[in-house]
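Undergrad: just coords:
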């Protein structure tokens, strides 16, 4: 028996996946202003250059050891990244981020070189043992959503800060958010599921006037960064992002079909009906199935417990490839809770992934639907479509 695995986005994912190439494109767009005091753009830029593996960097004839979450650059490069006129202005930005405990840094080579470290880097990003997209201009890194709220609350947001804030809060094809089935919609997680927001609310969020909000959003719409859908009265507007799906998800390094314009991964899951060796990367004792009146164990006619275990193992492999390091830890626990019974054609489950030694956890929604299929011998058997919800990265 086979399964088809789909992993979909959900809105309470704690981190957002940011592609370095996207950030480099923004940095090259000189028409987007960076003058502001929220520091979101500056901090995210430093994160985009942080190392994923321990490696050596040779500068000015000297080799430096750079650990994960660290990087060494020339002061002139830093000033170019931050678009500051003078080098001391770029260094002052580092001073502020260090005072706020986001980074630490030191000057090398009589002040010509800067070595910075992202504090807490390995909590959100982990150096992997396999071929990971960690070059300086490609691949991705994870950025905590809570950090976005902290940084934009510090001061007035620049146009670049606003673009990044909108990008990080984009939601696509999530049942919890209205309109997300049409395209990537901006939703600031106010628990209403309604993406409508007024210019007054955006002005308060970004520390700017309502008129400035209108000017910036109109500018970004003319540059085809976003599309505004306005409503009459006091309801507000809905913001859709242009080129979001192709920018954030169409890369060859991850298990995503470039032909698909969604955040849904579709991966075949093969079970051991032919007595093949089972996948033992995750032990059975790591998988917990809630035992209640509507639990999975009470609904064995829908899908067998052994097949659920196989699907969970497949999910872990896919998420590990996406950089979710918890799925590589032997201590991680996978807890399933039934959200419906098996009387209908579909069965829904909640899957929580977490480590007992960490506060980090991930939640997914799984939907299993039996689909009749005929094999080569003409016999019919069932496969299941599995959907799990996941938010950005």
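TA: Everything's here; your move. Keep in mind the model is a prediction, meaning the values are calculated, not measured.
Undergrad: from here on, contacts and neighbour counts on C-alpha atoms
TA: Fine.
Undergrad: The strand or helix carrying residue 315: how far from the chain's middle?
TA: Element membership of residue 315, judged by DSSP states H and E, is helix 305-321. Centre-to-centre, helix 305-321 and its host chain are 20 Å apart (C-alpha atoms, centre = their mean, to the nearest Å).
Undergrad: list the helices and strands the following helix or strand past it packs on?
TA: Later in the chain than helix 305-321, the nearest helix or strand by DSSP H and E is strand 333-338. The elements that strand 333-338 packs onto, with contact taken as 3 or more C-alpha pairs under 8 Å, 6 or more residues apart in numbering; DSSP states H and E, are strand 287-289, strand 347-354.
Undergrad: Of those strands, flag the one that's most buried.
TA: When the helices and strands packed on strand 333-338 are scored by mean count of other C-alpha atoms under 10 Å, the highest mean neighbour count falls to strand 347-354 (a mean of 20).
Undergrad: Which residues does the very next helix or strand once past it contact?
TA: Under the assignment DSSP H and E, the closest C-terminal helix or strand after strand 347-354 is strand 361-374. With contact meaning C-alpha atoms under 8 Å, 6 or more residues apart in numbering, strand 361-374 is reached by 10, 12-14, 345-355, 380-390.
Undergrad: Comparison target, given below:
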């Protein structure tokens, strides 16, 4: 018997799963800077070392019993993990986290060893009741979302803090969040259901200037850690994470298409200013446009219909995968005089199955001459099937 598996991540879950191997890879990536004052990166590193069950470790001729949420190691090991030059910098971080009631620690072995404990470990993670060595480069642990908000509000976020904040707030395939069906999108749980954000909000969140936020996000994009989709005007930006699905769910990652995201969220779609230079979609021969006298050029309409078909295919509409399906477009109103162009889009099955009908609206936008003509707010409504 065959089963079809569908994965959904819930926004309301108060914890995020953090894989230890992911943190180890970040610790080794020297392209991402850690100089900041929010302590998020340091605390997550300490959590990645913590035991998830009781074990024993022998150091410098002494055997130490470690409970769940505890670990002991040379100070030099944390010094390397935190990317510090001196021991006192490690002690300063531990002291601050202890004052904030995140950890407790003690210095042992002639000031060469440090033993620390994550104070709320038993609250957020399941404790295994047997003794066995704990691997530090495999498995995962749960990290509370509230801790992220507390730590990033302490001080200026580093590039690593920003990446971790984005990663922990990623959502995939959740019906409550727009665009999450297209890929793992960053959503800061503001109860709007929209992942659209802007540099002003992010600058306030991370204690950075708008210019610095822009530079950091573009840098992370260039490192192939995320896909930044900026939109013109006041629409803001959307952030998708790369390699998220393979890390979190061990499934293939998806490619993010800007136009598909725009259609899903009713945001601008950019097409070349010259209609003749618009690329033809693969389904051009399947598209029928009933009205020849339309103010929107036919190549642009076919381009938009192609993007709509791609979007509906990602949402599981079977007809959009068929090379014999017909896309019948009928104009309901024109955009002359500043009105929207509203169309009836009908997807017809050649085998007599139920057809799907949508309402597609496109709004022209008058901007100063640029290299691109924008068609913002391409909205798609309906989806009712009829015989």
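TA: Everything's here; your move. Note that the coordinates shown come from a computational prediction; the quantities given were computed from them, not determined experimentally.
Undergrad: Turn the helices and strands packed on strand 333-338 of structure 1 into TSV, columns for distance to residue 80 of structure 1.
TA: Below are those laid out as TSV (distance: least, C-alpha to C-alpha, whole Å):
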stretch	distance to residue 80 of structure 1
strand 287-289	49
strand 347-354	40
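Undergrad: of those strands, which approaches residue 225 of structure 1 most closely?
TA: Of all these, strand 347-354 sits nearest to residue 225 of structure 1, with 34.3 Å by C-alpha to C-alpha.
Undergrad: so the closest one aligns onto which residues of structure 2?
TA: Alignment note (TM-score structural alignment): strand 347-354 of structure 1 is unmatched in structure 2.
Undergrad: next one: stretch 265-284 of structure 1
TA: Going by TM-score structural alignment: stretch 265-284 of structure 1 matches no residues.
Undergrad: Give me the secondary structure label for residue 344 of structure 2.
TA: Using DSSP: H, G, I helix; E, B strand; the rest coil, the structure places residue 344 of structure 2 in strand.
Undergrad: tell me the contacts of it?
TA: Counting by C-alpha under 8 Å, 6+ apart, the residues that residue 344 of structure 2 touches are 328, 329, 330, 331, 332, 357, 358, 359, 360.
Undergrad: Counterpart of the first one over in structure 1?
TA: By that I understand residue 328 of structure 2. Checking TM-score structural alignment: residue 328 of structure 2 goes with nothing.
Undergrad: and residue 328 of structure 2, what helix or strand is that in?
TA: Applying DSSP H and E, one finds residue 328 of structure 2 within strand 326-333.
Undergrad: if I look at the counterpart of residue 201 of structure 2 in structure 1, how far off is residue 98 of structure 1?
TA: Aligning on TM-score structural alignment places residue 201 of structure 2 opposite residue 201 in structure 1. For residue 201 of structure 1, the distance to residue 98 of structure 1 (C-alpha to C-alpha, to the nearest Å) stands at 30 Å.
Undergrad: start to end distance for stretch 79-86 of structure 2?
TA: By C-alpha to C-alpha, one end of stretch 79-86 of structure 2 lies 7 Å from the other end.
Undergrad: cool, and stretch 240-258 of structure 2?
TA: Note: stretch 240-258 of structure 2 ends 11 Å apart using C-alpha to C-alpha.
Undergrad: buried sites along it?
TA: Applying a neighbour-count criterion of 16 or more other C-alpha atoms under 10 Å, one finds 240, 241, 242, 243, 244, 245, 253, 256, 258 buried in stretch 240-258 of structure 2.
Undergrad: circling back to that earlier point, chain center to the strand holding residue 328 of structure 2: distance?
TA: Computed by C-alpha atoms, centre = their mean, the separation of strand 326-333 of structure 2 from the middle of its chain amounts to 35 Å.
Undergrad: now for that strand, which elements pack on it?
TA: Short answer (3+ C-alpha pairs under 8 Å, 6+ apart): strand 326-333 of structure 2 packs on strand 287-289, strand 341-348.
Undergrad: so which of these comes closest to residue 41 of structure 2?
TA: Across those, residue 41 of structure 2 has its closest neighbour in strand 341-348 (49.1 Å, C-alpha to C-alpha).
Undergrad: Pull out the buried residues from stretch 169-183 of structure 2.
TA: Of the residues in stretch 169-183 of structure 2, those buried (16+ other C-alpha under 10 Å) are 169-174, 177-183.
Undergrad: equivalent range in structure 1 for stretch 218-236 of structure 2?
TA: Against structure 1, stretch 218-236 of structure 2 falls on residues 218-236 (TM-score structural alignment).
Undergrad: Please read the previous query as pertaining to stretch 272-283 of structure 2.
TA: Against structure 1, stretch 272-283 of structure 2 falls on no residues (TM-score structural alignment).
Undergrad: Likewise for stretch 301-312 of structure 2?
TA: Using TM-score structural alignment, there is no partner range for stretch 301-312 of structure 2 in structure 1.
Undergrad: I'd like the distance from the residue lying closest to residue 220 of structure 1 once chain neighbours are set aside to residue 243 of structure 1, if you could.
TA: Nearest residue to residue 220 of structure 1 in three dimensions, chain neighbours excluded: residue 226, at 6.1 Å (C-alpha to C-alpha, 6 or more residues apart in numbering). Going from residue 226 of structure 1 to residue 243 of structure 1 by C-alpha to C-alpha gives 8 Å.
Undergrad: Show me which of residue 201 and residue 98 of structure 1 is the more surrounded one.
TA: Counted by other C-alpha atoms under 10 Å, residue 201 of structure 1 and residue 98 do not tie: residue 98 has more neighbours, with 17 against 14.
Undergrad: Enumerate every residue touching that one.
TA: By C-alpha under 8 Å, 6+ apart, the residues touching residue 98 of structure 1 are 104, 105.
Undergrad: Using the three-state scheme, assign it.
TA: helix.
Undergrad: Can you tell me the SS state at residue 302 of structure 2?
TA: Residue 302 of structure 2 is classified as helix under three-state DSSP.
Undergrad: That one against residue 287, yeah?
TA: Yes: counting by C-alpha atoms under 8 Å, residue 287 is a contact partner of residue 302 of structure 2 at 7.0 Å.
Undergrad: More neighbours: these two, which one.
TA: Using other C-alpha under 10 Å as the criterion, residue 302 of structure 2 and residue 287 rank with residue 302 on top: 25 against 19.
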